[in-house]
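J.: Output the structure for:
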Amino acid sequence: MTTSDTADLLPPADNAVLRVPPAAPTDAAAYFAASLAFHTDVSDVAAALAAGGDPGFVVVDCRSTESWNQGHIPGAVHLPTDRIPRLAGTFLDPAVPVVVHCWGPGCNGATRAALSLATLGYRVKEMLGGMEYWIREGLDHEIADGAVRRAPDPLTAPVGAADCGC
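T.: Predicted coordinates for the structure are as follows:
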């Protein structure tokens, strides 16, 4: 292979995507497996809850009471982040994994709650998207007057399909 052949294999200097090369496949596999151990998403949580029976986890909403009252996931436990150290043992079984969420991707409240729960010995995952994406995907949520559901936002959920196929 000549120098000019090698140069053809390199990305252009202005290619920000490949300026730092992708990780080796084994490193990428380890990283993504670890990510899935720490995170889940709205669609997977909703599917597990909708399947009926015991999903094998409990959903914890770590938002304020005012936020909870605006709408929450049916069956979720309301445990605001700042109350976790005092009240987790009252509401949660340490043997049952916890899926924690807050408002949405612009909020790191669920990350703080997950850290607090993990420090207390709970197995925990953070639900990516939070309550914002739960509602935007058109999933049932509860308010003081009962259950409500909005139409899915076509920017976050497929229109006319049961799921996104991922």
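
J.: drop to CA atoms for contacts and neighbour counts, all remaining ones
T.: Noted.

J.: can you give me the strands for the chain?
T.: 39-41, 58-61, 77-78, 98-101, 124-128, 141-143, 146-148 (DSSP state E).

J.: Please generate a structure for the following sequence too, so the two can be compared:
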Amino acid sequence: MNAASDYFRAKLQFEIDVMDVAGALSGGGFVLVDTRRRASWDHGHVPGAIHLPTAEIPVRAPELIPAGSRVVVYSWGPGCNGSTFAALAFAELGYPVREMIGGIEYWARNGLPVETADGVSTGEADRLVTAHGPAGQEPHPRD
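T.: Now for the predicted structure:
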């Protein structure tokens, strides 16, 4: 092994992509946490996620999420490191935690459902970011 391979192997243990989260969400086994501000949560979030802004994690996490629960955190998207700070806060509290890479941006861009006060809606998948389409649809030719 070398330093680069060790780094990337370790990194993969603490990240999960949006399609893996979507596939595992219905089975439970983890708590999905949206770590953004209230206005961002209201703009749209993953159905079934709980809202817990990063700054509130040290105080509120123990009252909302049982100790030892597996946690997956997300924030806006790849241009934001908010979920990294949130993952660190959960890790420092002793929770097993993973960061959903791509955040809500890539969740929506993959055509996955987004919830607002008006209900749940699903947009069309952006073929530039996903090979996953509706059931029975062939993957994009680039794959």
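
J.: quick one on the thing from earlier: using TSV, lay out the strands of the first structure together with mean neighbour count and distance to residue 70 of the first structure.
T.: Below are the strands of the first structure laid out as TSV (neighbours: other CA atoms under 10 Å; distance: least, CA to CA, whole Å):
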stretch	mean neighbour count	distance to residue 70 of the first structure
strand 39-41	16	21
strand 58-61	25	12
strand 77-78	16	13
strand 98-101	27	15
strand 124-128	25	19
strand 141-143	17	6
strand 146-148	12	11
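
J.: want to try CSV for those strands, with distance to residue 162 of the first structure as columns?
T.: Below are the strands of the first structure laid out as CSV (distance: least, CA to CA, whole Å):
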stretch, distance to residue 162 of the first structure
strand 39-41, 15
strand 58-61, 22
strand 77-78, 27
strand 98-101, 23
strand 124-128, 19
strand 141-143, 18
strand 146-148, 19
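
J.: just so I know, which of the ones you listed lies nearest residue 134 of the first structure?
T.: Ranking the strands of the first structure by proximity to residue 134 of the first structure (CA to CA) places strand 141-143 first, at 8.1 Å.

J.: Next, the mean deviation of that closest one compared to the second structure.
T.: Mean deviation of strand 141-143 of the first structure relative to the second structure after superposition (mean CA distance after the TM-score superposition for the first structure): 0.9 Å.

J.: helices or strands next to that strand in the packing?
T.: strand 146-148 (3 or more CA pairs under 8 Å, 6 or more residues apart in numbering; DSSP states H and E).

J.: what stretch of the second structure does the strand it packs on fall on?
T.: Aligned using TM-score structural alignment, strand 146-148 of the first structure spans residues 119-121 in the second structure.

J.: can you give me the helices for the first structure?
T.: With DSSP state H applied, the first structure shows helices at 3-9, 25-38, 42-50, 65-70, 84-91, 109-119, 130-136, listed in chain order.

J.: Just want the angle from the third one to strand 124-128.
T.: Orientation note: helix 42-50 of the first structure sits at an angle of 120 degrees relative to strand 124-128 (axes from the mean of the first three to the mean of the last three CA atoms, to 10 degrees).

J.: re the thing from before, give me whichever of the helices of the first structure is most buried.
T.: helix 130-136 (a mean of 22; mean count of other CA atoms under 10 Å).

J.: contacting residues around it?
T.: Residues from elsewhere that reach helix 130-136 of the first structure (CA atoms under 8 Å, 6 or more residues apart in numbering): 42-43, 72-73, 101-105, 141, 149-153, 156-157.

J.: same deal with stretch 71-86 of the first structure?
T.: 58-65, 68, 87-88, 91, 109-110, 112-113, 116-117, 120, 131, 140-143.

J.: State the distance from the closest residue to residue 117 of the second structure other than its chain neighbours to residue 18 of the second structure.
T.: By the measure of CA to CA, 6 or more residues apart in numbering, the closest residue to residue 117 of the second structure outside its immediate chain neighbours is residue 42, 7.1 Å from it. Applying CA to CA, to the nearest Å, the value for residue 42 of the second structure to residue 18 of the second structure is 20 Å.

J.: Also residue 115 of the second structure?
T.: Counting by CA to CA - residue 115 of the second structure and residue 18 of the second structure are separated by 16 Å.

J.: Repeat that for residue 102 of the second structure.
T.: Distance from residue 102 of the second structure to residue 18 of the second structure, by CA to CA: 7 Å.
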